[in-house]
Each structure stands twice: as C-alpha cells, then as structure tokens.
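A.B. asks: how would this look folded up:
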Amino acid sequence: MFGLLLFVPVAVAAWKFYQFARHPKDAPLRSVTLCLVTAVASYPLAMPATSKVSLIADHGTAKLAQNVLLLGTAYFLLCFYLYSADERAGGRRARREAGVVLVVAALLIADAATVPHDVFIGSFSTADMTIPQVAVFYGLAGAYPTYAMTVAGRWTRLCARQSSRPHSTGLWMAAVGMLAMAAACLVRAVMVLIRWAGGTVSHQLMAVVAFCLAVAILLFVVGITYPAVRTRITSARLWLRHRRDYRRLAPLWQLLAEAYPDNILKPSSDDPRETRRARGTHRRYYRRIVECRDGLVDISPYLVGQEDEGALLDFAPDELADRLRHAVEQVGQGASVPRRVIPLALSHGADQDSDVRQLVAVSEALSSSHSQSS
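C.D. replies: Just a heads-up that it's a prediction; the model follows:
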C-alpha cells in the first residue's frame, strides 16, 4: 500500500524535473519542482509508526533531515505563488522568506545539538516532550509549515474559485491538501504543548494525525499535477483518434493518389528536423485530409452527368465509392471532362470532425467494396 502511495509523488516529481530541465529559467516551475522533490524526500519519514518505512525515522539525524525537508517544501511552495504573481517582487519576498527558513533550520540544528542524540530516536508519538529541547524541536518544526501552508492554501482556494475545469479541480485538491497539512501541523503543535505540560495524548490519535499528514501531502502532489495529467490524457486520446482515422482514410487516399500523384504534399524543406516533424501522427493526419480533399475536388467533374449533378451531395457513401472507382478509371484513360468542380462528401455539420467522419465513411465504403469484389 505504501509503495503505491509513494509511486505517485515520485512519478510526478520526476515529470516536473524533466519539465524544469527543458525550461531552466522558469522560476515558478523551478519552485514547484523543488517543492515536489523535498516533499517526496520527506514523505517516507512522514508515515505513521506502524509503517515499515518509519524505521528510517528512528534515528535523530533522519528526524532532523525530515523536518528540514518539510521546511523546504513549505518555502518552495510559497515561492511558486510569489514568482507566479510577480517574478521581480516575488524574488525579493522569496529572499526574505529564505532568511526565515534558514533561521528556523539553524535553530532546529542548534536545538538538536544541545541534547544527547538518543532523545530524538523514535517517532513523534514516542518522543519525551517533557524534555524542553524535544518540545521546542517539534514545536518549531511545525510552526513555519503551518504558516506557509495556510497562506498558500488560501491563495490556492482563491485561484480555484476563479478558474475553470480541469484547473479548478486540481487547485481545489491542492488547496485541501495544503490546508490539511497546516491543520495537521497545528494539531501536532497542540499535542506538543499538552505533552510538555505533563499531559498525555493517545497513540491512536497521534497515528491518525501522522497518516492524515501523509495523505495530505499526497493530495497536494496530485492536485498541483492534475491539470497537466488531464491534458496529457486528452492529448493521448486525440493522438489515438488521429492515428486510427489516418489508417481508415488509407483506401480513399490511395485511390485519389493513384489518379493525382501531384497532390501528395512534400516536406517544406530538406531540414532533417522538419522531416522528422512531418512524420508526426498529427501532421500526417491533417496532410492526408488535405490530400483527400484536393483529390476529390480534382475528380469531381468525372463523377456525374448533367442530369444528376445537383444530387451529388446527397449520394450515400457506397454510391459515391462506386462512382469514384469508375472516375479514377476514366482519369487513367485520359478522358477529358470540362464540367465545373462540385463539392463532394460534405457533412451537414460545421466542424472538421464531421467532415472527417464523412471522408472516413467513403473510405470504408471503398475498402468494403474492394473486399467484396476480391
């Protein structure tokens, strides 16, 4: 279960790192990438004590590293919003926030250095909060993330209200995740005060809070990447549809290319990069549509006589396919037909998809009639 939960943040962080490698000067992207990297690095250590991975956190050094990483997560999250709003002014605010984070991190390190290393061994639930340094460590470690997550969560909520789907969906998920992280840190701070004063908090409650913190981090990661994932899924569906329709248009394209080979479009230059781009699925798809339409325009005068020219647009795909085969034979024999050009296989819709569906219907009719004749 933990491996599945960890896979999503790791995959998202890797994807953002890839994007940042392509656009290294993008300050908001750099901030969100570093935010995800630090969150992923701290994520295994945020699991409750029942997790096998929490054994890593049984060392004081790892505990310190976990909390410093969470400080970095909160800081870089703030930077993302600061740079997104105004890169120049945001840069000045980011430098001031960096100073605060460095001071908090230095205080954590100094605090941990004043007590024996073994007082930090164990989880939050087993730490002895009656030791002042331990109480200060956990209280201080949660203070800045609570502030940063609250501010960022409020900004995200405002953005979500003003955005449309799918961006609003992802923003709401991220806002809930950040506010939940802030709430979990705040609850943990209250627990620290209670235990420092000599009170007790049930281990079950502390385990629930720790698990909620881990889930909140996961929800935040999923939320900020949801629009990009949704866009990728939509792009993949479009790619598959274009690839499928490209193949379905092959019978019509081959017939028209046989009659009018000059209509086949060639790459606009000899540049190898342009040639590679021309081989892309989308370019080949649109090129095939244009070539089919050009061929139909050229062959249209051969399809009808004077008596049925007006009814040509009403022909069924099967009838039009039969006439196309006959017309290609006439073109091959050098027949000359001076009649005007007539539009063919036009759909009743105004969008390109309707037009393509009509071309595909004619192409499939050609393929079906060829199979029957064979």
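
A.B. asks: Going by C-alpha atoms from here, please, whenever you check contacts or count neighbours.
C.D. replies: Fine.

A.B. asks: what's the closest non-adjacent residue to residue 167?
C.D. replies: What sits nearest to residue 167 in space, not counting adjacent residues and going by C-alpha to C-alpha, 6 or more residues apart in numbering, is residue 227, at 5.2 Å.

A.B. asks: which residues touch the one you found?
C.D. replies: By C-alpha atoms under 8 Å, 6 or more residues apart in numbering, the contact set of residue 227 is 166, 167, 169, 170.

A.B. asks: farthest-separated two in those residues?
C.D. replies: For the contacts of residue 227, the farthest-apart pair by C-alpha to C-alpha is 166 and 170; their separation is 6.6 Å.

A.B. asks: Next, the structure of the following sequence, for comparison with the previous one:
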Amino acid sequence: MVSNAILLTLIAAAAVALAVDVVRWVRIAGVDPDRARRLRTAVAFRLLLAVCLALGHPRTYRFVAGWFGVPALPQLLQHLAALAVAHHVQGRVFGLVLPHERARAATRAWAVVMLLAMAGLITFYLLGPLQNHLPDMASDRARSPFVVEYQLIVVGYVGLTAASLLRFGTRYGRHAAPGPLRTALYLVGAGGGLVVLSLVDRFVHLIVIAGGGSLPWRETGIGAAQLYLLGPATLSLLLGLTMPRWHPRLSTWRRRRRWYRHLRPLWLAVYRVDNDIALLPPRPELVEALTMHRIGFRLHRRVIEIRDALVGPLRDYLDPEVLDQARRLATVRGLAEPARSAAAEAACIAAALRSRERREPARPGQPTVLTTEATDLDAEATWLAAISRAMRTSEVVTATLG
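C.D. replies: Here you go, the predicted structure:
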C-alpha cells in the first residue's frame, strides 16, 4: 500500500539520519566538545523521531507490546517521544527567527508546558488504559475511561506547537530575504499546517466516536488518512530545520563543481604545453562530468596547477604588450570590468601558449604581468573560470591572436 511505503520510507530516512549523526558525534566527541554537545542534542532528536515513526508501524508496535507485556505502554512511549520531538522542533524554529534570549525564554516556557502535558499523559494512562488493559489508545477506543482525556492532551500540546510552527513559518517567511532561510521557514510553516490538519482529523474522530458515531475512514495506522498528512509534514519539517545547515554546503559544492568543469579548457591548454604541471593526466570529459566527490580538493589542485604553469613554464612567454593590446580591444568593444580584464588576460595566456607551442624564443626577465587579488580558493577559482570562458568565447582573444 502507498501509506505503508510512506511510513517505511520515513522510518528508513530517520534511521539513516540517526546513524549519520551518531557517527559524527563519536568522531568529534573528544576533539570539539562544543560541537559534540550540539550533535548530542541532534542525536537525541533523531532517536526520538525514529522511535515515534517505528512505533507507528503495526508490526513494530505488536513486537514491542509483546516484549514489554504492559498494556498500551508502547503507545505511551510513542506519545511521550512525540511531545519531546514537537518541543525540539519548536525550539529550533524559535532559534531561527527570534533573538537568542527571547528564543531561550520561549523554549523554557514551552518546556514547562511539555512536562505538564507528559505528566497528564502518564496520569490518564495509569487511570484508564492500564487499568482496563487496553492494547492501545487510538480514537476508536474513545468510549473507554480516560482515553478521550489522554488523547486531548496529545492533540492539544502537539496542535499548539504545530500551530506556532505554521504561524512563525508563514509570518517570518514573508519578511525573510529570498533564499534558503525563506524557503526553510515556508517548509516549516507547511509542515506545521499539515500536522494541524492531521490533529483536526484525530479530534473529529474522538468527538464522533465518543458520541457513539463512526467515520468511514481510519484515524491511525496503515491506510489511515492521517499518515498521508504526517508523512509530507515530517519531510517538510526535516527539510526546513536542516536547510540552514546543508544548503550552504550544497551551494558551495555545486559552485565549486561548476568552476572545476569551467577550468577544464584552460587547464588542458596549459597541460598540453607542459605535462609536468599536473600530478595526474587528464581524464575523459564524461568521467569528469560525472565526478561528485572530493570536489574541493580537485578544484584546489586544478587552480594550483594552472597558477604553477603561469608562474613557471609560461612566465617568460607572457607579453605585457599583448596584455595592453587586448585590454584596448576589450575597451573598444565596450567591455566593462571585470570582463575586460578577464578577456585581456585570456588573450595574453592564449598568445603565450601559442608561442610556446611554436617553440618561439622566450623573453626572460619580463615581470609577471598576470596577478590576482583573490584571497581564497573560491575567489581564485572564480577569476580563473572567467579567464577560461573568455579564452573559448571572447572576440577579444580571437582579434588579439590575429
């Protein structure tokens, strides 16, 4: 069934995320205590989320129930974990949109409410489901003693936290600058809205069944309408909460991979005139296009090898007169900075490459004419990528080479 596939996918995703965070936590526990402490909180959140999702599957629930041998205890544990997960998500959202002190104060205030809600769940569980040996506390048992009171605490607390996520996500998302933060807030708001809808469905079941009626659809379990709401809600919330962490890394990776590929023509050109600049020979273009790992290292090596060629075997072939001529041609064609300088340097490098390939005599003693003000890898790669593109496409290069 589709709903079963949704639940299994969520369980698998939560388990993988938990395993990744545990490995990261163990690796840095003795190296970076502050970061390890933050990761410990993430590990606890992932564990509670995995418990919530796993206990929502009938087979897992029956296995745990048989293992404990205590009526409805797995569902109590699931709901306690759900309250803790809701509080953690809410605290993360507070941290995204509120000043630090306000976020801490709001999180502490809601922590008190959460503890009171947990105490209420345990109390009503002991008074009703445990005493009556109920196998679970789903809404279809709303006529049993204290099940409605128990479920109203779950609906009330999780519903209020989800409503706050909807409010904060939509309110602050409208005011955030376009970018990952705005997207993250809208995802959080969407997730909160879907959770609210699922709890409305649960509340309707409680009221109707407690009043002696019935509804044509199930409230919980495989095939229930609630799962089709909670599945997308969970994904939206996880994406929104983690986006501030992984989106910058993904953007950096994509940017560096693009630069790595854009530098290939320039790198190949200098490699052909002196193979000694590279540690490894060129790979086929298709293989390079499919490269996904160690992009930062590969880009760094490519930038260094290009610069080594410019200050090494090509240094005495770089002609200041060619650079000045190319700069004048770029100005005549209306190019503004930095495109003008990129085209001029591309023309100068192209002329040097041609002179070396033709074995023309070098001009020792000339000063290095190509410099860069880049202070890091990204700035250097950006500039060399612009030169590489100009070598392939600029009319200034063609005109300079005659």
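
A.B. asks: circling back to that earlier point, what's the closest of the contacts of residue 227 of the first structure to residue 319 of the first structure?
C.D. replies: Distance to residue 319 of the first structure, by C-alpha to C-alpha, is smallest for residue 166 among the contacts of residue 227 of the first structure, at 44.1 Å.

A.B. asks: And the closest one, how close does it get to residue 53 of the first structure?
C.D. replies: Noted for residue 166 of the first structure: a distance of 34 Å to residue 53 of the first structure, by C-alpha to C-alpha, to the nearest Å.

A.B. asks: what does residue 310 of the first structure give?
C.D. replies: 76 Å.

A.B. asks: what does residue 23 of the first structure give?
C.D. replies: If you measure residue 23 of the first structure against residue 53 of the first structure using C-alpha to C-alpha, the figure is 34 Å.

A.B. asks: ok, those two, which is more surrounded?
C.D. replies: Comparing residue 23 of the first structure with residue 53 by other C-alpha atoms under 10 Å, the one with more neighbours is residue 53, at 17 against 12.

A.B. asks: check contacts around the more buried one.
C.D. replies: Residues near residue 53 of the first structure by C-alpha under 8 Å, 6+ apart: 44, 45, 47.

A.B. asks: what would those look like in a markdown table with secondary structure and distance to residue 192 of the first structure?
C.D. replies: Converted to a markdown table, the contacts of residue 53 of the first structure look like this (DSSP: H, G, I helix; E, B strand; the rest coil; distance: C-alpha to C-alpha, whole Å):
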| residue | secondary structure | distance to residue 192 of the first structure |
| --- | --- | --- |
| 44 | helix | 22 |
| 45 | helix | 19 |
| 47 | coil | 18 |
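
A.B. asks: what do we get in the second structure for residue 5 of the first structure?
C.D. replies: Counting by TM-score structural alignment, residue 5 of the first structure corresponds to residue 10 in the second structure.

A.B. asks: Quick check: that match touching residue 53?
C.D. replies: Yes. Contact criterion C-alpha atoms under 8 Å: residue 10 of the second structure and residue 53 qualify, at 7.2 Å.

A.B. asks: and those two? which has more neighbours close in?
C.D. replies: Between residue 10 of the second structure and residue 53, counted using other C-alpha under 10 Å, residue 53 has the larger neighbour count: 23 against 20.

A.B. asks: Now do the buried residues in stretch 276-293 of the first structure.
C.D. replies: For stretch 276-293 of the first structure, burial by neighbour count (16 or more other C-alpha atoms under 10 Å) applies to 278, 281, 282, 284, 285, 287, 288, 289, 290, 291, 292, 293.

A.B. asks: Oh, that last question was meant for stretch 85-103 of the first structure, not what I typed.
C.D. replies: 87, 90, 94, 97, 98, 101.
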